[in-house]
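Colleague: 3D, please:
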Amino acid sequence: MAPRQPVARASAPSWSARLREAFDRSALAVPAYRRFWASMLISNVGSWLQLVAQGWLILALTDSPAYLGFYGLLRSVPTLTVTLVGGAVADRADRRCILLVTQSAAAALALLLGLLDLTGLVRPWHILVIAFATATVMAFDNPARQAMVPGLVGNERVASAVGLNSAAWNAAAVVGPSLAGLLVAAAGTGWAFGLNGLSYLPVIWAVWTLEPATPSNRSQTPIVAHVRLGLRAVRQDRRLLGLLTLLAVPTFLGRPYLQLMPVFARDVLHTSAAGYGMLMGINGAGALSGALLVGTLSERGRRGKLLFFVNIIFASALVAFALSQWVMLSATLLFLIGASQTLLMALTNTLIQLTVPDEFRGRVMALYTVIPMGFMPLGTMALGGIGDIVGVPLTVAVAAAIALGFTLVGRRLFPEVYHLT
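Modeller: Next up is the predicted model:
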């Protein structure tokens, strides 16, 4: 009897092979996107340098918290009032040209502020005017940048690109403020503004190397009418209406917890300023983790079902956090909240990108941008006012419970979203 031959077993792929396969599936496999993403990561760090330094300089010049509040208001006004116009422009003009203009303008404004500061000529009103002008420029920049993603990477890599974009911002949010603190302490705020101005140069170069993004809609319709057409398109498409509504409600009712965190840290958990910083850092780490998970989770399909699941996790964890009085439990929940809120934003972004016709992409992505920038401050005002009367923990817990209830009802209101893939 012939001896039995050993059965050859296929060896498991090595880690390097698995990493290579994951890279080939990701948006980073596209050279144009890879250049664009790397340049945006650098620019995001620069943006955080300027945000931190501007606030510090305003306080140093005015010693007025009210002036800081006015500065924050001025920065939000263009986002709420001009972004929809920016979206309409992104649907009519070459998006590559829009980004070249906006990035160049933002660089010039940052360098101007740096020059004023380094020469000792800067005054508080200079900072306000430049902050307002920069926010106006970004109201045109953001919709065009968001709308360019599918054209750069293709629909099959949109989820990966959205996750990577979110990861770039969240990673910069970890590095940028710390770097800004060291730079301002060592050299002053002027150098922070100057470095931010220079950080736009890689983006300008990366965008310059892209193919022209031919506009899909060359209509000569007036801009205001063009905006209305975009709003009508959202109202008539139950998928888009559902996606934006399922983002708006938890943003209004849930996201204000970030602005109310000092109350939880000091009055509920009885921690110091260092403890508050630790809690915020853990929340940021969760947000970065969520951004890195977007591509992997999206590859499994049923993104609509996953969106509802993430919404439920976010609201449930927020209810538990609002009621928690233990630091370790609160820290764990904050990590989960950070991850789920980033997944919620990124999944919504991905599904909108895969659903919206290209002729409306800029305007719909403008709405996507306005919701977190507009609804979160409004929610903070509402929850903060109610919290003064009945207490912040109870207010946040009830608001999060309402958001949870709406998500459960939303499954029936928007079945079209639930079945999106």
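Colleague: contacts and neighbour counts: CA atoms only from here.
Modeller: OK.
Colleague: return the distance of stretch 97-113 from the chain's centre.
Modeller: In terms of Cα atoms, centre = their mean, to the nearest Å, the centre of stretch 97-113 is found 20 Å from the chain centre.
Colleague: and that stretch, what's buried?
Modeller: Neighbour-count burial for stretch 97-113, with 16 or more other Cα atoms under 10 Å as criterion, is recorded at 97-100, 102-113.
Colleague: could you also give me the structure for this second sequence? I'd like to compare it with the first:
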Amino acid sequence: MFSSLRIRNYRLFFIGQVVSNTGTWMQRIAQDWLVLSLTGSSAAVGITTALQFLPMLLFGLYGGVLVDRLPKRPTLLVTQSAMALAGLALAALTLTGHVQVWHVYLAAFFVGLATVVDNPARQSFVSEMVGPGQLQNAVSLNSANFQSARLVGPAVAGLLITGVGTGWAFLLNGLSFVAPLASLLLMRGRELQAVRRAPRGKGQLREGLRYVAGRPELIWPIVLVGFIGTFGFNFPVWLSAFADDVFDGGAGSYSLFNTLMAAGSLVGALLAARRGTARLRLLIVAAAGFGALEIVAALAPSYWLFAVLMVPIGICGLTVNVTANTAVQMGTDPAMRGRVMALFMMVFMGGTPLGAPVVGWITDAYGPRVGFVLGGAVSAAAAITIGLVLARLGGLRLSVGWHHGHPRVRFVARERELAAASA
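Modeller: Coordinates of the predicted model:
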């Protein structure tokens, strides 16, 4: 489960990310709650989320082209420093009492700009640290790292918000970037896997798009995470609305919902680290389960049932993320990985600017339950549709029958059925 941590460079990277990710989750919770406090609007929270992910939608592919040209470690030093400055600036405004909602919007957009390059650089840098043999394990542990921080960050943010205010959460996030910066500086360059960088040239963006379009094993997982990222991952909108409007629980409940979802996500990440392979079948099942669980949670009649359902939602959501991420990375040529992962992250995260304001408006107009049901229904429908497409491309068809007196639904090879019919 933890085999890639034996590699020194990756171990340093992992430790730095634990600290930084904890600060990032603290800022996310504090940022959403600050906007809700300033405006009283779920739509405003959706706008904040949209602004943070809008740069990925607009410039994500160009970020991938840059990442394929640039050395990854110096690039990450620049992007991580930029995000640290954004956190410190927001802390100063909040602690001095001068913060306004447009300041939060601007900070979210600036972090999004840094993320355009930071995300594909971090994703593709993993393979340089660990090599292909440990890539699946390292990607899964990265997700476990992120979700572990998600357990601690919201809890600490909830205490800080109720105790001393949101400004301290922003300050601690800004300071937390010292850890990843130090880890990058302490790495041994000679132990990194050499990867051929793409030379500067025309048509590299189109080349990356053609590369993905010609490979069904890449394009369909990316399409699926696009639907789920756009409509199914708007948790800042839904959970803040459920905490404030449905259950009257305040910031403490919002923090609890995020913490329980993180616990489920951590379990999902550790299970992924043990598996060793990324099967598209598992991706489809996890995506369908994710959508179905969101619908069930939206209709939950009690506070604690809703809270408990955050755990399996976290497991399924993380399984979708890790399985799609690993399948796409392992199916991509290293020289194209920056552009392909930029497209992956642009679709997964960049869809949020499109979905978050719409979901926020529906949540404000028709209530949190309707908004949550919509997100789950779209996710489940996308999973089923793309599962059928992949099955058809793979020469499979859905078979419904009985086995030892019990109904059985499975995919079978068309050739097998034709052979059985001719016999």
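Colleague: re earlier: between the buried residues of stretch 97-113 of the first structure, which sits nearest S160 of the first structure?
Modeller: Taking Cα to Cα as the measure, S160 of the first structure lies nearest L99 of these, at 21.6 Å.
Colleague: what does that closest one align to in the second structure?
Modeller: Following TM-score structural alignment, the counterpart assigned to L99 of the first structure within the second structure is L76.
Colleague: on that earlier part again, so which of the buried residues of stretch 97-113 of the first structure belong to helices?
Modeller: Among these, the ones falling in helices (DSSP state H) are 97-100, 102-113.
Colleague: mean shift of stretch 346-353 of the first structure relative to the second structure?
Modeller: If you overlay the two and look at stretch 346-353 of the first structure, the average distance to its match in the second structure is 1.0 Å (mean Cα distance after the TM-score superposition for the first structure).
Colleague: against the second structure, where does that stretch fall?
Modeller: Following TM-score structural alignment, the aligned partner range for stretch 346-353 of the first structure in the second structure is 322-329.
Colleague: related to what we said a few turns ago, not counting sequence-adjacent ones, nearest residue to the match of L99 of the first structure?
Modeller: D118 (6.1 Å; Cα to Cα, 6 or more residues apart in numbering).
Colleague: per the alignment, name the residue of the first structure opposite that neighbour.
Modeller: When the two structures are superposed using TM-score structural alignment, D118 of the second structure falls opposite D141 in the first structure.
Colleague: give the contact list for that match.
Modeller: By Cα atoms under 8 Å, 6 or more residues apart in numbering, the contact list for D141 of the first structure reads G86, I98, L99, T102, Q103.
Colleague: for the helix or strand where it lies, buried residues please.
Modeller: In this structure, D141 of the first structure is located in helix 124-153 according to DSSP states H and E. Using 16+ other Cα under 10 Å as the test for burial, helix 124-153 of the first structure gives 124, 127-128, 130-150, 152-153.
Colleague: repeat for stretch 184-199 of the second structure
Modeller: Residues of stretch 184-199 of the second structure classed as buried by neighbour count (16+ other Cα under 10 Å): L184, M187, L192, R197, A198.
Colleague: for the fourth one, helix, strand, or coil?
Modeller: Applying DSSP: H, G, I helix; E, B strand; the rest coil to R197 of the second structure yields a three-state assignment of coil.
Colleague: from R337 of the second structure, how far off is it?
Modeller: Relative to R337 of the second structure, R197 of the second structure is positioned 10 Å away (Cα to Cα, to the nearest Å).
Colleague: the match of L99 of the first structure: what's it in contact with?
Modeller: Taking Cα under 8 Å, 6+ apart, we find L76 of the second structure in contact with D118, A121, R122.
Colleague: the same query, at a cut-off of 10 Å, please.
Modeller: For L76 of the second structure, the contact set (Cα atoms under 10 Å, 6 or more residues apart in numbering) comprises V67, A82, A114, V117, D118, N119, A121, R122, F125, P180, L181, L184.
Colleague: what's the closest non-adjacent residue to A213 of the second structure?
Modeller: Counting by Cα to Cα, 6+ apart, the residue nearest A213 of the second structure is I219, at 6.0 Å.
Colleague: is the one you found within a helix or a strand, and which one?
Modeller: In this assignment (DSSP H and E), I219 of the second structure forms part of helix 216-227.
Colleague: which helix or strand contains the residue nearest the centre of the first structure?
Modeller: The central residue of the first structure, meaning the one whose C-alpha is nearest the mean C-alpha position (Cα atoms, centre = their mean), is S166 at 6.1 Å. S166 of the first structure is located in helix 158-187, with elements delineated by DSSP H and E.
Colleague: orientation of that helix relative to helix 124-153 in degrees?
Modeller: Following axes from the mean of the first three to the mean of the last three Cα atoms, to 10 degrees, one obtains 150 degrees for the angle between helix 158-187 of the first structure and helix 124-153.
Colleague: helix or strand for P407 of the second structure, which one?
Modeller: strand 406-413.
Colleague: by contact count, what packs against that strand?
Modeller: With contacts defined as 3 or more Cα pairs under 10 Å, 6 or more residues apart in numbering; DSSP states H and E, the packing partners of strand 406-413 of the second structure are helix 368-393, strand 396-403.
Colleague: deepest-packed of those, please.
Modeller: Each of those was assessed for mean neighbour count using mean count of other Cα atoms under 10 Å. The highest is helix 368-393, with a mean of 20.
Colleague: show me what it is packed against.
Modeller: The contact analysis (3+ Cα pairs under 10 Å, 6+ apart) places helix 368-393 of the second structure against helix 216-227, helix 235-241, helix 280-298, helix 352-366, strand 396-403, strand 406-413.
Colleague: in the first structure, where's the longest helix?
Modeller: For the first structure, the helix reaching the highest residue count under DSSP H is reported as helix 31-62.
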